[in-house]
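> When you get a sec, could you give me coordinates for this:
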Amino acid sequence: MSLQDGGTPEPHDDRPAPADRGGPSVAPTGPCPGPGAPCSGAAADAPRRGRPRSEAAEQAIFDAVVGLLEEGVPLTELSIERIARTAGVGKATIYRRWPGKEELFVELLRSLEPPDPVLTGASVRDDLVTLLEMLRQRGLAKRSSAMLHNVFSQMHLYPKLWEAYQSNVVEPRRRLGLDAVRRGMERGEIRDDLDAEFVSDLFIGPLLLRTVIRPGAPLDPGLAERVVDAVMEGLRPRA
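Below you'll find the predicted structure:
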């Protein structure tokens, strides 16, 4: 029984529960044929009304993690049991949503960052400026949040979490830039005699330098445009 059920945390249930890991399910209003058998009729197809009950539990879990991190609790000490106790839910409630704490942390970090931009493909320059501007805004957000700065500084010491973050957050953004560069090569806006990943790094590199290697470097408005225009000037197709 969990917080959204109006009960108390399960003190001993530490196993992942099979239900609703892919999202909240609809509780049937009538009897089902039996365990494992699908419900039929209106009970199975009844639409959800209002805010899904699982959203309240998920927000409580996120708030608990953020609160513990802001208190200075190291990532390595954030166990599922401690998170559940702080959130007022059972451990099974967490395991129904995430296989482990690495996946929970990654989803939380993703929710705290700017969303990945939608690149229209209409203009290679505009797509790259949009992507770099998102990275600039992310860098500013990281600087203004002591909690985010603390988490990212610790993630390098937590290989499983760092790998999960790279795979689920960093890699999709890298592919956005790489796809934009390839479109530019196909359209003749960027020279195609260079490796596309190398060219993508030329665009992304200055933002990473100023947000990771030199965290105090300026991130002024207009930086994205200046970087893209300067790099594209040197990457024009040769006559």
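
> From here on, just use CA atoms for contacts and neighbour counts.
Fine.

> quick one, longest helix in the protein?
What stands out as the longest helix in the chain, according to DSSP state H, is helix 124-144.

> Any idea how far it is from the middle of the chain?
Distance of helix 124-144 from the chain centroid (Cα atoms, centre = their mean, to the nearest Å) equals 16 Å.

> and for comparison, fold this next one:
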Amino acid sequence: MSRVAEDRGRTAGARTGGVAPRRRGRPRSAAADSAIVEAVLRLIEDGVPIAELSMERIAREAGVGKATLYRRWSGKSALLLDAMRSLDAPCPPLEGVSVRDDLVRLVEFLHRRGLAKRSSAVLRTVVSHVEAQPELWAEYHETVVRARHEALLGALRRGVATGEIRADRDLDTLAALFVGPMLARALLHEWRQLPEGLAEDVVDTVLEGVRPPAAEPGTGPGTPAH
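Below you'll find the model as predicted:
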């Protein structure tokens, strides 16, 4: 078949919804993917600044060719995003019985992640870089941050429904009060050890401030007027 006939055949296939045959090639290597992401994490953990974290250096550290990186990622920012996501863990299951216990479990989850040197190092180094690129930051938020935030909001909504949390407080603000202490320590005070019992202390302190006021004796519904 001539080159022109081949081109016409492809054009006709496209017009009728036909799909061009898939090109054959070597399957993507999971081992290479892991080696590349591990190389990024290792370099960041060793204190290499983002500006010095070139694709060439990552390839050398991973023991692969630079072309291997570009077949998988469009550039350094996309690779850094996947390195961040590789450290993510699913939120712990919540029993839904005690709002306080659910909140402690969620905050303790953040506490444990803050104890991990690698997670803290990557968070401090990469977040500002990714956040400066709206599309990447939005993708990270959708794939990692949103699930944790929704789990926390769910626990807070149950607290409002059971009367353990005041209904006149903004839940997004309350969520930030639970998460903020862990993020601040991980980002600003990485040299400090996070003490045991910190999650309970944070949760109890916040809940104490947002607990509905108890009705005074003799002022509740049904109290006879004098």
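
> which secondary structure elements does the longest helix of structure 1 contact?
Helices and strands touching helix 124-144 of structure 1, by 3 or more Cα pairs under 8 Å, 6 or more residues apart in numbering; DSSP states H and E, are helix 146-155, helix 171-186, helix 196-208, helix 223-234.

> Quick one: the ones you listed as TSV, columns for mean neighbour count too.
What follows is those, written out as TSV (neighbours: other Cα atoms under 10 Å):
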stretch	mean neighbour count
helix 146-155	15
helix 171-186	18
helix 196-208	18
helix 223-234	16
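
> could those helices go into a markdown table alongside distance to Pro215 of structure 1?
A markdown table is the format used below for these (distance: least, Cα to Cα, whole Å):
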| stretch | distance to Pro215 of structure 1 |
| --- | --- |
| helix 146-155 | 10 |
| helix 171-186 | 20 |
| helix 196-208 | 9 |
| helix 223-234 | 15 |
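
> which stretch among those helices comes nearest Ile94 of structure 1?
Judged by Cα to Cα, the one of those that comes nearest to Ile94 of structure 1 is helix 146-155, at 20.4 Å.

> now the closest one: how far from the chain's centre is it?
Shown here is helix 146-155 of structure 1, whose average C-alpha point lies 15 Å from the average C-alpha point of the whole chain (Cα atoms, centre = their mean).

> Show me what the next helix or strand after it is packed against.
Once the chain leaves helix 146-155 of structure 1, the next helix or strand it forms, by DSSP states H and E, is helix 159-165. Under the contact criterion of 3+ Cα pairs under 8 Å, 6+ apart, helix 159-165 of structure 1 touches helix 101-112.

> ok, average deviation of the helix it packs on from structure 2?
Average distance, helix 101-112 of structure 1 versus aligned residues of structure 2 after superposition (mean Cα distance after the TM-score superposition for structure 1): 2.4 Å.

> The aligned residue in structure 1 for Pro195 of structure 2: neighbouring residues, count only.
Taking TM-score structural alignment, Pro195 of structure 2 has Asp220 as its aligned residue in structure 1. Neighbourhood size, Asp220 of structure 1 [other Cα atoms under 10 Å]: 10.

> And Ala164 of structure 1, by the same measure?
Applying other Cα under 10 Å, we find 16 residues neighbouring Ala164 of structure 1.

> who are the neighbours in contact with the residue most central in space within structure 2?
Nearest residue to the geometric centre of structure 2 (Cα atoms, centre = their mean): Val144, 3.0 Å. Val144 of structure 2 makes contact with 85, 88, according to Cα atoms under 8 Å, 6 or more residues apart in numbering.

> Quick one: map it onto structure 1.
So Val144 of structure 2 corresponds to Val169, using TM-score structural alignment.

> quick one: contacts of stretch 49-66 of structure 2?
32, 35-36, 38-40, 43-44, 69, 75-76, 125-126, 129.

> What about the residues you listed, which one has the most neighbours?
When neighbours are taken as other Cα under 10 Å, the top entry among those is Val40 (28 neighbours).

> Translate Gly180 of structure 2 into the numbering of structure 1.
Under the alignment (TM-score structural alignment), Gly180 of structure 2 pairs with Gly205 of structure 1.

> ditto for Ser34 of structure 2
The equivalent of Ser34 of structure 2 in structure 1 is Gln59 (alignment by TM-score structural alignment).

> That match: neighbouring residues, count only.
If you count neighbours by other Cα under 10 Å, Gln59 of structure 1 ends up with 13.
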